[in-house]
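> Fold the following, please.
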Amino acid sequence: MIGAGIMGTATAQALAAAGVDVALVEADRIGSGASSTPGGFVVPHFSVGSPAAVIDRIGEVGERLVQATGASAGHLFDKVRRLGIDCDARQGGWYQPAHSARAMAGIEQVAAQWQDRGFPVSLLSAEQTAEHTGVQGYKGSWFAPSGGTIHPLTYCRGLADAAVAAGARLFEQSPVRSMTPQGGRHLLNFATGALSAERVVVCTNGLSAALVPAMTRSIIPLSVWQCATAPIPADERRHLFQNGEALSDTREHLFTYRFDRDGRLITGALDAFGVSPRRQSDNMACRLRKMLRLKHLPLMTHRWIGTSSVSAPRYPATLFSRDGVLSATACNARGIALSTVVGDALASHLLTGETPPIPLLEAGDTRTAGLQRRLRRFYPHMGPILDWIDTRRAPA
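Next comes the predicted model:
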């Protein structure tokens, strides 16, 4: 296994638990990439598109991907409970409110599609949304009870600990310099030695260009700012989430919020060209106060930036090389839940030969990703404008 983020540690844990001899190799520390920097939202839904749109686009594997995605949050929390990982995991559910009448029409269709596939999601009115989320002004929302919140880095470390406890060998600060076939096996070369493996799974989300260049070229790295406030006094947040719920709305200029176990507010925003870290932090604080009707401007005590590896089609992708190396990506702003379920699916494939419910990387994805990479830091400036235009449109 190359890469000790959530996907890599989940795969290693599942394989080691099945008795496979596993070496988990990480260039830095456990979770040092995207797995340590998200906001901790556990979401059983796609970042772009609906179940029907995914199935229409990629066919039979799309149906299996929809089922895996809809079950991904519940799968994660079941895994946390089974392994006894202490990571502030709270399955309070996830809300997606609609910021416009047009967006409301869209989420009505999305909720119906999940319901048609057996998932117990519900549709809420504007009044119910305000009551449940504490946020006013939305047209309504849909609610997935299996979602929730988690501390992503402690979760990733917990998976790695479980893998090691099951017999996996962990090598941190060991970047792989090259990977070459050797007598039906694979030789992984490091600065200080080498490791021979029968099978190799690369779970670096496109960050190992020399190892899986096609996967790397298919990825759009999006820089995302996250922040956490000082703990908000209980009497000032009685109208807001109390039990590990999470919210991500339908705006292009996305609004998110959740609380951790200490009462800290956590939210995020895309990195934008020309916006300094301090200004970004101030913007997020002002937005929290306005959207959540807080008495005071929240004090930002933590601010960090991470890279979300987004695939061009916005859903997970796998790549099987000719010499038997397997690579996958799953983030797409839903990486915590999806990386877990994809990691377990990769392990199942290696153990049983079962085809993973993840589409194969397509050649066209590389061309699309190149254009998106050039525009990624300018797009956030368009978000508020696109949202305003959307509020003026009639529902489709």
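> switch to C-alpha atoms for all contacts and neighbour counts from now on
Will do.
> okay, now the residue nearest to Ser125 when sequence neighbours are not counted: neighbour count?
Sequence neighbours aside, Gly140 is the residue nearest to Ser125 in space, at 4.5 Å (criterion: CA to CA, 6 or more residues apart in numbering). Using other CA atoms under 10 Å, Gly140 is surrounded by 26 other residues.
> Isn't Gly140 up against Ala98?
Yes - taking contacts as CA atoms under 8 Å, Gly140 lies within contact range of Ala98: 5.7 Å.
> Now for these two: what residues contact both?
Common neighbours of Gly140 and Ala98, counting by CA atoms under 8 Å, 6 or more residues apart in numbering, are Met104.
> Any figure for the gap between the residue nearest to Ser125 and Gly193?
Distance, Gly140 to Gly193, by CA to CA, to the nearest Å: 58 Å.
> Quick check: which element contains the closest residue to Leu123 other than its chain neighbours?
Nearest in space to Leu123, with sequence neighbours left out and distances taken as CA to CA, 6+ apart, is Trp142 at 4.4 Å. Element membership of Trp142, judged by DSSP states H and E, is strand 140-144.
> Now the element after that strand, going C-ward?
Following strand 140-144 in sequence, per DSSP H and E, is strand 148-149.
> Show me what counts as buried in the helix or strand following that next one.
Later in the chain than strand 148-149, the nearest helix or strand by DSSP H and E is helix 152-165. Neighbour counts using 16 or more other CA atoms under 10 Å place 152-164 of helix 152-165 among the buried residues.
> Next up, the contacts around the residue nearest to Ser125.
Per CA under 8 Å, 6+ apart, neighbours of Gly140: 97-98, 104, 123-129.
> Proceed likewise with the subsequent sequence, for comparison:
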Amino acid sequence: MTSKISDSLWFNTCQESEDTKPLTENAKADLVIIGGGYTGLSAALEAAQGGASVRVLEAESIGFGGSGRNVGLSNAGLWLPPDEINATIGLAAGERLSRILAQAPDKVFDLIARHEIACEPVRNGTLHCAHAPTGLSDLQNRFRQQTARGAPVQLLSREEAIARTGSDQVHGALFDPRAGTIQPLAYAVGLARAAQTFGAILHSKTPALDVKKAGALWTVQTPRGTVTAKKMIIAMNGYAIPIQGLKTPKVIPVHYFQSATAPLSVEQAAQILPGKEGCWDTAMVMSSWRMDQDGRLIIGGMGQLGHIGQSAHLGWLKRKLTKMYPLLAEVTLQETWFGRIAMTEEYLPKTLLLDNSALINFGYSGRGIGPGTVFGTAMAQALLGGDLSVMPRAPIAQHNIAFAGVRQAYYEAGATLTHLVKDRV
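Got it, this is the predicted structure:
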């Protein structure tokens, strides 16, 4: 199985559209952006709204990477709990990052409403579910840390979690009313369309081949043209391609796959996630599930398809679905797709400072929607306003990850072995 974006439910149900063409000229701009996902598109929208001339270069199609293969949970904060963030980057920096990203769903849903993005927005919260009784301690720890910072989260008992999910396979849950679900590819395409209405020019099928700086200007070479700009943003994240003259930041690639049912019957849908929250669990090899607006259940987990572990992953997926929702035992899983997550060692996003005129952002570690939107907006403000202090996390000059490929193999082997044995009767 390949990783074609057209395999996904999101591609087949996207109601948003934009008009992009390959670059075929030598152009000039105030800001050139490499990467057409949440980060690059949020930056383009922010910059264009502020009156800057913007060119976006996307090697494939808008949302082709992680943005178009996402689960679609728009969560507050990061996967890492706030106290662990503080231990990693310091108290002041950690608290600031957590405070800014706690408001990320507000930013996402405000953009959706303001630009009338047709991406199935449902802001009914998310449920972080205990996959076993041992998972409750993790949720209790997160609950203590979040409420200490004023977050309106609620810790649900096993009985309450079962009622909210419709499954007896959960052992409690942390409910976050700030969060919600979206159609992730449609959100990306909607951001692109909104940026275009303010004058940003987007180029699909236009990979950046070479980057050079001469004086105060950056020049990006593509197969059929160039863009010369005063400022530059690199926003390729987990789908970075080699570019001459640019050292691509190392990340640990981790894969995540999903599959969708056909629309469920009214009777079936009434018994599953009646509040339409998005869910994920506390298992080390995580899984997620949610509904879309047409009543499909989308369920997934860590692992790479098109790989030796594919049969293990897909076999587990069907067992997982049947165990969680026995009434769906005979339901066929239709579209199946997977994508790549860019992880850092600390599970925190990073911004590399090439100089005061260029930034590279990466490493959302599975939380691309809110943080990607926030970091993209902030990068445009920082570069065009000449004030790097607006960044949610201070940019750094150097970054490296030792043995990134080995770590990728470790994560995939763990997911494959887990799925070989998990959820068997």
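> Quick TM-score on the pair, please.
The TM-score (TM-score structural alignment, normalised by the length of the first structure) is 0.90; 385 aligned residues with a CA RMSD of 2.3 Å.
> what's the strand holding Trp142 of the first structure aligned against in the second structure?
On the second structure, the counterpart of strand 140-144 of the first structure by TM-score structural alignment is residues 172-176.
> Now the aligned residue in the first structure for Gln408 of the second structure: which helix or strand?
Gln408 of the second structure maps onto Arg373 in the first structure, with residues paired by TM-score structural alignment. Using DSSP H and E, Arg373 of the first structure falls within helix 363-375.
> average gap between that helix and the second structure?
Once fitted to the second structure, helix 363-375 of the first structure is off its aligned match by 3.5 Å on average (mean CA distance after the TM-score superposition for the first structure).
> Now do the very next helix or strand once past that helix: which elements does it pack against?
The C-terminal neighbour of helix 363-375 of the first structure among helices and strands, as given by DSSP H and E, is helix 379-392. Applying 3 or more CA pairs under 8 Å, 6 or more residues apart in numbering; DSSP states H and E, one finds that helix 379-392 of the first structure makes contact with helix 101-116.
> The helix or strand just after the helix it packs on vs the second structure, average offset?
The first helix or strand that comes after helix 101-116 of the first structure along the chain, using DSSP H and E, is strand 122-125. When the second structure is overlaid, strand 122-125 of the first structure sits 1.0 Å from its aligned residues on average, using mean CA distance after the TM-score superposition for the first structure.
> Would you mind listing the buried residues in strand 122-125 of the first structure?
Here strand 122-125 of the first structure shows 122-124 as buried, counting by 16+ other CA under 10 Å.
> equivalent range in the second structure for it?
Going by TM-score structural alignment: strand 122-125 of the first structure matches residues 154-157.
> Span of stretch 316-325 of the first structure from start to end?
17 Å.
> Give me the distance from it to the chain's centre.
21 Å (CA atoms, centre = their mean, to the nearest Å).
> cool, stretch 146-161 of the second structure as well?
24 Å.
> Quick one: end-to-end distance for that stretch.
First-to-last residue span, stretch 146-161 of the second structure, CA to CA: 19 Å.
> Contacts made by that stretch with the rest, please.
82, 129, 139-140, 143, 170-178.
> Recalculate using a threshold of 6 Å.
Stretch 146-161 of the second structure is touched from outside by 171-176, with contacts defined as CA atoms under 6 Å, 6 or more residues apart in numbering.
> same question, stretch 127-145 of the second structure
170-175, 279-283.
> just the buried members of the residues you listed?
Buried, going by 16+ other CA under 10 Å: 170-175, 279-282, out of these.
> Quick check: the farthest pair among the contacts of stretch 127-145 of the second structure?
Maximum pairwise distance in these, criterion CA to CA, is 16.8 Å, between Phe175 and Ala283.
> In the second structure, what range does stretch 168-184 of the first structure match?
Aligning stretch 168-184 of the first structure against the second structure (TM-score structural alignment) gives residues 200-216.
> Buried ones in that stretch, by neighbour count?
200-211.
> again, but for stretch 43-63 of the second structure
43-49, 52-63.
> returning to that earlier point: list the contacts of the residue nearest to Leu123 of the first structure.
Contacts of Trp142 of the first structure (CA under 6 Å, 6+ apart): 95-96, 122-124.
> Now for the residues you listed: which two are most distant?
Pairwise distances across the contacts of Trp142 of the first structure peak at 10.8 Å for Gln96 and Ser122 (criterion: CA to CA).
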